[in-house]
Structures are given as C-alpha cells and as structure tokens.
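**Q** Quick one: sequence plus predicted model below, questions after.
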Amino acid sequence: MLVVRHGESTWNAVRRWQGQADPPLTGRGEAQAHRAARAALGHGPFDAVVSSDLQRARSTGAIIATELGIDLLDADVDLAERSAGEWEGLTRVEIEERYPGFLSDGRRPPGYESDESIVGRSTDALRRLSDRHPEATLLVVSHGGIIHALEKAHAGDDGWQRLDNLTGRWFAVTGESVAPVGSRVALVLDGAPTIPPPDPNYA
C-alpha cells in the first residue's frame, strides 16, 4: 500500500501545528489532490482508497477516489495524526513564547503522543487493511507524523526530512511486520509549502 500525506490544509498554510485538530483543505490542497490522482495512475493500478478520519485526509482521499473511479473505504481513526497536546493550534513563535526552550531541547508538552503510540496504532490499522483486502493495492491518505514515525521505526533515526503534501512511501505488510519499501514517492511537485516551514514537526 502507498501511504501518502494529505493535501495542504488551512493550518498548513499559516504554519499552525495541527495534531488531531481538524482544519479543512485549502483550495491549493484540493488542487493537489486532483493532480495526485492523475499521478497515481503511474504508480497503480489501485483498487481502493482509505484515509484517516480527519477531514484534510478524508477530503484528499475522496477526491482521489472519485478521480480514479475506485472505492473510498471507511475512515480509520488509527491513521489520524499524532496528538500534539497543548501545542495544537499554535505557531512556532507562539510555542517559543509559551514553552521557552522546549523546541530546541526536544521537549514536548502535556498530551503530546509518543512515537510508540502512533507506530502501534498505525501499524495495527495497516495490518487490518491487509487482512481485510489481501489481494488489493491500496492508496492510504494519512499524515506526516504517521509516515515519519513508521519510517523511523524501521530505518532508525537518521534525522528529520521534510515530508511534503501528497508525498509518501510504499509499505509492505508481511505477517506482523509493516515495513517501508523503496524511496519516497511524490505525487505532486508543488507539495512543499509556499514558504518553507519554520519547524520540521508541523503536521
């Protein structure tokens, strides 16, 4: 299955940490999803699309499924972005003001979900999809934090690398294992923010 990040959301556009808050796609994000569907033809064929339950992912998935003429499966809450706790809705500047030194020290606020938690639940979700659709090739619309954590769990921590909108990775499910395959796949060329994000952890 190809797991990709959603299109640009309204909070991506203004650099607010989203976590499990639920802002919608921007017009640019919707356009990205339409172009991603056409690009996906070169990586498929896909049998169905599935997404997290957050509307930026769900809307992206719905656009792609409609463009490709394939089913949009039920949303899965376990594919949702990492909770950012008390940082949800804040910009980097606001975080620095309210939590001085946290970002530079790698500290996180109350309610911030651990890598172990998001790897566990997203792995369970992908395994469920594999069990229910064993012969299918799926396009999964999820979130940057999920994909980063799954990559890190299998490849180790080799430093953060920005994951643009509608960029992702193939994952293979074998028994209990969910492992990345090959290099990242960019379905659109303009998935990067118009202005580079001030913080690598924005989602």
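**A** Received, thanks. Numbering: from 1, shown residues only.

**Q** okay, CA-based contacts and neighbour counts for the rest of this
**A** Noted.

**Q** centroid residue for this protein?
**A** Nearest to the geometric centre of the chain sits residue 143, at 1.4 Å (Cα atoms, centre = their mean).

**Q** Correct me if wrong: that one contacts residue 57.
**A** Yes: with contact defined as Cα atoms under 8 Å, residue 143 counts as touching residue 57 (7.5 Å).

**Q** tell me, what's touching these two both at once?
**A** Shared contacts of residue 143 and residue 57, defined by Cα atoms under 8 Å, 6 or more residues apart in numbering, are found at 5, 6.

**Q** So which elements touch the longest strand along the chain?
**A** Counting residues, the longest strand found in the chain (DSSP state E) is strand 177-186. If contacts are counted by 3 or more Cα pairs under 8 Å, 6 or more residues apart in numbering; DSSP states H and E, strand 177-186 sits against helix 115-132, helix 144-155, strand 167-174.

**Q** any residues touching it, and which ones?
**A** The contact list for strand 177-186 (Cα under 8 Å, 6+ apart) reads 123, 126-127, 150-151, 154, 164, 166-173.

**Q** take the one below as the second:
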Amino acid sequence: MRSGAEWENELMELGFIRHGQTRWNLEGRLQGSSDIELNDTGRAQASDAVQILGSARWDVIVSSPLSRARETAQIIADGLGLELGPAYDLLIERDYGEGEGVLETEAAQRWPGKIGGGIESLESVVDRGLRAIEQIASDYPGKNVAVVCHGTIIRYTLSHFAGYQLDTIRNGSVAILEYEIDGWELKLVNDQMPQPPVKTQ
C-alpha cells in the first residue's frame, strides 16, 4: 500500500453512493452484512445516481462486495461508460449481529443505541471506512473514484471529515469527498451541499 505521503499531493475526488433500495430497506429491517439484492426501486435509484455523477469526470467505480452494492455499481458503470472495478471488503456495511433482519423498531427496544447483540461498534465501522479510503487512494492516486457502499459506513465515516454527525444517507444518493493540499473535505452529501447544524446560544 502506498503511504499517505506518496499520494498527499494528488488531487482527487471520491464519490460515495449508497446502494439502491432493497426489500429489507422497504420493510425497515436491519440488513447490515446480510447479502440482500436490490428491488426494482433500487435499480431505478441507481440509474438516477448516474445523472448526479454525470456532471463530473470519473475514472473508475468500485464497491462493497455485497450484491446490492455491486449491482448498483454495475448500473452506474454502464451509465457512465466505465468498467466495473474491484470490490473492497472494508466497505461492507456494519455487522448487526443478532439484529440482522430484525425490524428497526424492534431492534431499538432489544438493543438500545444498537449496542450489544453482537452488533459491530461505530468505532469499528469508521475505522474500516477510513482504511478503505486510504486503500482506494493508494490504489488510484490522482483519480476520481466512484465508491458504492452502504448507508451507515458512509454516514459515520464522512461525519468524521465533516466534524458533525450527518443525517441519514438516502438510497441512491451521492456524497463527494475531495482531497486537496489541506486534506479531505466534504463537498456534497445526499446530492446537496452539506449543511452544518446551526449553533444556538
């Protein structure tokens, strides 16, 4: 792996796209590392993401290895005229342990704060997200890379760079992380400019 010092002067963008909707998303179930495929709405959302991404130049598209992310990435790759690149295990969604497949309302009662039940900690999720960014930047220095993965890992990893907790990441939405001399900066989230919370006195 290239060290950060080897690519720190490279200008690049990472476009994070949450996979399209699945049946479990629609039903409000925790799906985490379970391999649930897209539904028709999810495929349409992947196609819609092409319109947002099409305003910039992308060199490659990579993803989580889970089928909902790979299919989303393939739809986007086809729409942008790119070859589908590799999958990174580091991008897999948060592992919800015993909560996989459980309705979110029930999970909130059984594991308040999503703690316990073998559920992966958010610290672990963010650590994986940051290592994935380092790996992708090392593999594609100076390139603009579209990255298809999952809501929780996108939300909390990008919150690390924003300096505040981002809202829920919508299925099929695009977030842009740009690397410049001073480091990574969040430029877009949920298809819009990021909106920091208003400070109250």
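**A** Received the coordinates, thanks. Fair warning: this is a prediction, and the values are worked out from it, not measured in the lab.

**Q** Just tell me what the residue nearest to the centre of the first structure corresponds to in the second structure.
**A** Counting by TM-score structural alignment, residue 143 of the first structure lines up with residue 150 in the second structure.

**Q** Check residue 122 of the first structure too.
**A** Under the alignment by TM-score structural alignment, residue 122 of the first structure pairs with residue 129 in the second structure.

**Q** Name the nearest residue to its match, sequence neighbours excluded.
**A** Distances taken as Cα to Cα, 6 or more residues apart in numbering place residue 157 nearest to residue 129 of the second structure, at 5.6 Å, with adjacent residues excluded.

**Q** who's in contact with the one you found?
**A** Residue 157 of the second structure makes contact with 125, 126, 127, 129, 130, according to Cα under 8 Å, 6+ apart.

**Q** now, among those, which is nearest to residue 64 of the second structure?
**A** Taking Cα to Cα as the measure, residue 64 of the second structure lies nearest residue 129 of the contacts of residue 157 of the second structure, at 11.0 Å.

**Q** ok, so what distance separates the closest one from residue 153 of the second structure?
**A** Using Cα to Cα, to the nearest Å, residue 129 of the second structure is found at 6 Å from residue 153 of the second structure.

**Q** what's the answer for residue 5 of the second structure, then?
**A** Distance, residue 5 of the second structure to residue 153 of the second structure, by Cα to Cα: 25 Å.

**Q** Name the residue in these two with the higher neighbour count.
**A** Using other Cα atoms under 10 Å, the more surrounded residue of residue 5 of the second structure and residue 153 is residue 153, with 26 against 8.

**Q** isn't the more buried one right up against residue 93?
**A** Yes: using Cα under 8 Å, residue 153 of the second structure is in contact with residue 93, at 6.0 Å.

**Q** wait, is residue 86 of the second structure part of a strand?
**A** Yes: per DSSP: H, G, I helix; E, B strand; the rest coil, residue 86 of the second structure lies within a strand segment.

**Q** That one -> the first structure?
**A** By TM-score structural alignment, residue 86 of the second structure lines up with residue 74.

**Q** same check, this time on residue 7 of the second structure
**A** Aligned counterpart of residue 7 of the second structure in the first structure: none (TM-score structural alignment).

**Q** quick one: contacts for residue 7 of the second structure?
**A** 137, 138, 141, 142.

**Q** Can you lay out those as TSV showing neighbour count?
**A** Formatted as TSV, the contacts of residue 7 of the second structure follow (neighbours: other Cα atoms under 10 Å):
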residue	neighbour count
137	25
138	17
141	18
142	17
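
**Q** farthest pair in those?
**A** Maximum distance among the contacts of residue 7 of the second structure (Cα to Cα): 9.2 Å, for 138 and 142.
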